[in-house]
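1. The following block contains a protein sequence and its predicted model.
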Amino acid sequence: MKFVTAAALAFALAGCAAAQSKEPRPASEVAPADQSYFTPSEVRSSASVTVGGTAIPYQAVAGTLVVHPKGWTDTLPNERKRDKDAGGDVPASEASMFYTAYFRDGAPAESRPITFLFNGGPGSPTLWLHMGAFGPMRVETPDLVHGSAPYRTVPNAYSLLDASDLVFVDAPGTGFSRVAGKDKEKAWYGVDQDIHAFTVFVRDFLSKYGRWKSPKYIFGESYGTMRAAGMTLALQRQDIDLNGVILLSDILNWDLLPDDPQVNPGVDLPYVVALPTYAATAWYHKRAGAGRELQPFLREVEAFATTDYAVALMKGNSLPDAERQAIAARLHAYTGLPLAYLLKTNLRIEYGALQKELLADKGLTTGTLDTRFTGITLDPLSKVASNDPQGAAIGAAYTAAFNDYARGTLGYGAGQHYEGALDVYESWDYRHQPPGAGRALIALPNVLPDLAVAMKQNPKMKLLVTGGYFDVSTPYFAGWFELQHLPVPKELQANIAYQYYPAGHMIYVNVPLLAEMHRDVGDFIRRTDGIE
């Protein structure tokens, strides 16, 4: 499933005061004689943002840290591929990971929370959370329609700097991050490789900026939630405990994805957990649930999905015709799709088909990341949607805003291209080695075991799970469902809080909902930072 990249699905996403005092330190991406490909870089500036009526002066640092593949040690020259202590081949590669950090002036480092934020993809940089949600500047985009240049960037009155210092991190190869070496794809483009890169980044960042004592948080969106859950355990193995984890539009178990489930007969859960989002979409477009409030309507659909509908799907070809007709009638009532169409699909609805068929009579396709968006159908004869109207509507605005902000305000990026979308989804290494397995598994990745072990080893760590009702790329009910199957004892289940919004994948594109999410995440950090 192509989660948010700027090109495909756009992933997954108070005033900035005057004078920026620059202290540039040059970066190099040319391999010197010692066989290193990169050197760290750093550009500093100062500004202020007003949140909740309070001016927050801060230092901004735009820069890079150099990370190495798993098995590398700082005594191992780059040209040597085998580290006998690692027990295997170490790819001859490096990554230079770009970040923008914001440190509140005057806040003591040891008691000031610090949050590492990242988007997903695979293949997306973190301009979405940076310029849409919690950075000190925010790009304005119109709600539910396609905008156009010139794009306005405004002070972000909902920056999370009131609760935490912030570090926005671009994945290797995305944004201003770079990878080099003949083994670069093997080294960085995979589930476990990606978890390793971000874990090492966090560890080295804590050392560079003296933040080992700080309350620590990670915030992942979309594929970034898989990364975040895997990092909880990987960080513990570096002796780094987290205070909290925030998951936005989570997908931790890929067996639940509503992505081409028709090629995997017998696996029906994706249809079950996606149905409430289909119903929310039909409700919004007035194709179902007439006169109903959204929340009670969704509770009813969730109950149907996990009982009668799930049982009917489990019966497969043995489902009697009368039951098939009855289930199809209820699906029609909840989704607005024609009865004949539902029977033809054998009661199983792909998310792309829902997008394409719901408003087919109007020649429109709904969004993927936010099904409230609509756009002209590109191919009226196609089986499923071939575009995401929301991605098309806001992608250019975010890319333009960050390029202008980075170069003009942060003073970073001269002579460099900002890679907004890395095409690695199809070639990504999806093998993952969960705790307890002796090898990486040939299966769809599932990081629930990692998260469960991390919670058991650190019972103080808390989770905040958030999502939007109108997101078919990572359906909200799938996110809830997977965490109901997290293998932890009952007392640790109480460490998980849930918050859902009448929004799509990127809740923050709607300003009133951004205000709500800012409040919810800020409160979560304040409740869990361990500061009396």
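-> That came through fine. Numbers count the residues shown, from 1 in each chain.

2. rest of the way, CA atoms for contacts and neighbours
-> OK.

3. Hmm, residue 111 is touching residue 213, no?
-> Yes: proximity of residue 111 to residue 213 meets the contact threshold set by CA atoms under 8 Å, at 7.2 Å.

4. ok, now which ones touch residue 528?
-> Shown in contact with residue 528 (CA atoms under 8 Å, 6 or more residues apart in numbering): 243-244, 462.

5. in the stretch 1-150 of the chain, which spans are strands?
-> Applying DSSP state E, counting those that start in this stretch to the stretch 1-150 of the chain gives strands spanning 41-51, 54-67, 82-83, 88-89, 94-104, 114-118, 137-139.

6. From the rest of the structure, what touches the fifth one?
-> Spelled out, it's strand 94-104. Contacts for strand 94-104 (CA under 8 Å, 6+ apart): 36-40, 56-69, 161, 165-173, 175-181, 184, 188, 201.

7. Minimum distance to residue 298: which of the strands of the stretch 1-150 of the chain has it?
-> strand 114-118 (29.8 Å; CA to CA).

8. quick one: the residue most central in space within the chain and residue 55, what's the gap?
-> Centroid-nearest residue in the chain: residue 221, 2.0 Å away (criterion: CA atoms, centre = their mean). Distance of residue 221 to residue 55, computed by CA to CA, to the nearest Å: 28 Å.

9. so who does the nearest residue to residue 95 once chain neighbours are set aside touch?
-> Nearest residue to residue 95 in three dimensions, chain neighbours excluded: residue 179, at 4.3 Å (CA to CA, 6 or more residues apart in numbering). Contact analysis of residue 179 by CA under 8 Å, 6+ apart lists 93-96, 172-173, 188.

10. ok, structure two:
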Amino acid sequence: MPFKAAAFLITASLAAAAFAQPPAPRPAEPPKAAEPDRPIPPPIVSITRHVGTFAGVRVPYVATASETYLRSEDGTPKAAIFSVSYVKEPRDPSRPVVFLYNGGPGSGSVWLQMGAFGPKRVAIPSDARDDGAPPYPILDNPDSLLDVADIVFIDPVGTGFSHPLGKTEGKEYWGVTADAKSVSQFIRLWLNDNGRWNSPKFIGGESYGTTRSAALVNQLEGAYNDVSLNGIILMSTILDFSADIFAQGNEMPYIMYLPTMAATAWYHHKVANPPATVEEFVAEAKDFATGEYAVALLKGQRLQGEERARVRAKLARYTGLSEAYLERADLRVTDNRFYKELLRDRGQTVGRLDSRYLGKDYDQAGDRPDNDPSFYGIDGGYTAAINAYLRDDLGFRSDRSYQTIAGLGSWDWELKDQGGDATYYKNVAPYIGKAMRENAGLKVFVGAGYYDFATPLLGAEYSLSRTGFPTDRIQFHYYHAGHMMYVRDEDRAKLARDVRAFIRSR
């Protein structure tokens, strides 16, 4: 008898016996004594002093790696926020301060700290090769912003070393609004503790960190007891989620992703008679995507004959895919299919976070890659570096694991203060528009990588160019890498120069 059949019969007979006679009464168990509440230890704080040279300027600074307790109204500690602050000595309240965080929403600030703006950085290959095995060099970072601003890297609850305390559950902080409220509370506490309420202030994030920035500016400036900002730094931007979700019937992602597909096809030499630069090709693709291609998608099945053939031929040029494949896909190619199809003839896939990276799957038959080579190509180096640097150089002692990318469970996406329509339409960009209309000194920096499929560059332009935005105070900058543009050495230096100029221009 096959094993599964035998197991089924045994299970069935046991179930029948159980239903045939009432279960024997179980003896009463004595009530369990209530476990005493474990005392919450004081926050961990480590303070060290250093000197570095940033953009040619010698800067003595204090590094404070510490936990800050968020408390309820009765003073009960509810969560520990881990942060690393770098403050120039002697302290100068007139200096700008920049609050930075990453995305996820379960990501720690390791990527911006050890990759872009911290005083130290991890050295991984700049040319989209895998980071390999340790040891990974941890180097001085002359591209840090410490010559123009003090910097505070923040790990929201559940990321990095941050965690709920006592009986508090992490899910209290896991949502667009709840997360922004907790980061706002931390920033206010930091300003209190450091005497910086009248300093120029900037907030900045990457990926979901840009979503957080939009929700955070609403928490900081959306009430009378506001924290007024000088600037918002958005890197690899995602604000309007309707433009990012490949769902049947939603045509917007096909438009938003096309310029990124064009950049990737150009980079991997899949374009016949390509222009000299990726900038030229992306500009062409943007015009096609927002013009002729958008009209074609809106026509749906009414797109036929010569018009369809013309659109298909242009789409083949900008995607690097064959017309036969595009026709089978009904002129609509999802991101996952593109990663797999573009270089199928070479037996390779391209990355999601950075499509310069190449992967090799178990086989070539699927319609999506096995994994993202642009993430597994960098994660080992960053994880090793943040743990070594925080624990050894900055002296932060904790038996907790640093969560570079944490699985936070269900995330609350409700935007209740935007009205009933926000139940179905998730767009935090209006928070930024409102803040800019009500704060004449607020400016926005937007950085985008040509090879970023996680947050395609046209999505940021689309989100921030609609009604309600003072576009003369929004500046866009583009880089020849992907989602984490700073992994490419030239782009890390350019990003630092661009952000430094943005801070100075206040």
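-> Okay, I see it. Note that this is a predicted model, so its numbers are computed, not measured.

11. just to revisit the earlier point, can I get the strands of the stretch 1-150 of structure 1 in a markdown table including mean neighbour count and distance to residue 472 of structure 1?
-> What follows is the strands of the stretch 1-150 of structure 1, written out as a markdown table (neighbours: other CA atoms under 10 Å; distance: least, CA to CA, whole Å):
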| stretch | mean neighbour count | distance to residue 472 of structure 1 |
| --- | --- | --- |
| strand 41-51 | 21 | 32 |
| strand 54-67 | 21 | 34 |
| strand 82-83 | 16 | 44 |
| strand 88-89 | 13 | 39 |
| strand 94-104 | 25 | 30 |
| strand 114-118 | 26 | 20 |
| strand 137-139 | 25 | 24 |
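
12. What ranges does the stretch 301-450 of structure 1 have for its strands?
-> Under DSSP E, counting those that start in this stretch, the stretch 301-450 of structure 1 gives strands at 364-366, 374-376.

13. sorry, back to before: okay, the contacts of residue 528 of structure 1 in a markdown table with distance to residue 308 of structure 1 next?
-> Formatted as a markdown table, the contacts of residue 528 of structure 1 follow (distance: CA to CA, whole Å):
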| residue | distance to residue 308 of structure 1 |
| --- | --- |
| 243 | 40 |
| 244 | 37 |
| 462 | 34 |
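
14. okay, now the aligned residue in structure 2 for residue 481 of structure 1: neighbour count?
-> In structure 2, the residue paired with residue 481 of structure 1 is residue 462, using TM-score structural alignment. Burial of residue 462 of structure 2 is recorded as 14 neighbouring residues (other CA atoms under 10 Å).

15. any idea which helix or strand carries residue 462 of structure 2?
-> helix 457-463 (DSSP states H and E).

16. Would you indicate which residues of that helix are buried?
-> Under the neighbour-count criterion of 16 or more other CA atoms under 10 Å, helix 457-463 of structure 2 has 457-460, 463 buried.

17. Could you look up the next helix or strand downstream of it?
-> Next along from helix 457-463 of structure 2, by DSSP H and E: strand 474-479.

18. The helix or strand following that following strand corresponds to what range in structure 1?
-> Using DSSP H and E, the helix or strand that follows strand 474-479 of structure 2 towards the C-terminus is helix 489-504. Residues 511-526 of structure 1 are the counterpart of helix 489-504 of structure 2, counting by TM-score structural alignment.

19. Reformat the strands of the stretch 1-150 of structure 1 into JSON lines and put distance to residue 449 of structure 1 next to each item.
-> As requested, the strands of the stretch 1-150 of structure 1 are exported to JSON lines (distance: least, CA to CA, whole Å):
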{"stretch": "strand 41-51", "distance to residue 449 of structure 1": "36"}
{"stretch": "strand 54-67", "distance to residue 449 of structure 1": "26"}
{"stretch": "strand 82-83", "distance to residue 449 of structure 1": "29"}
{"stretch": "strand 88-89", "distance to residue 449 of structure 1": "25"}
{"stretch": "strand 94-104", "distance to residue 449 of structure 1": "27"}
{"stretch": "strand 114-118", "distance to residue 449 of structure 1": "21"}
{"stretch": "strand 137-139", "distance to residue 449 of structure 1": "36"}
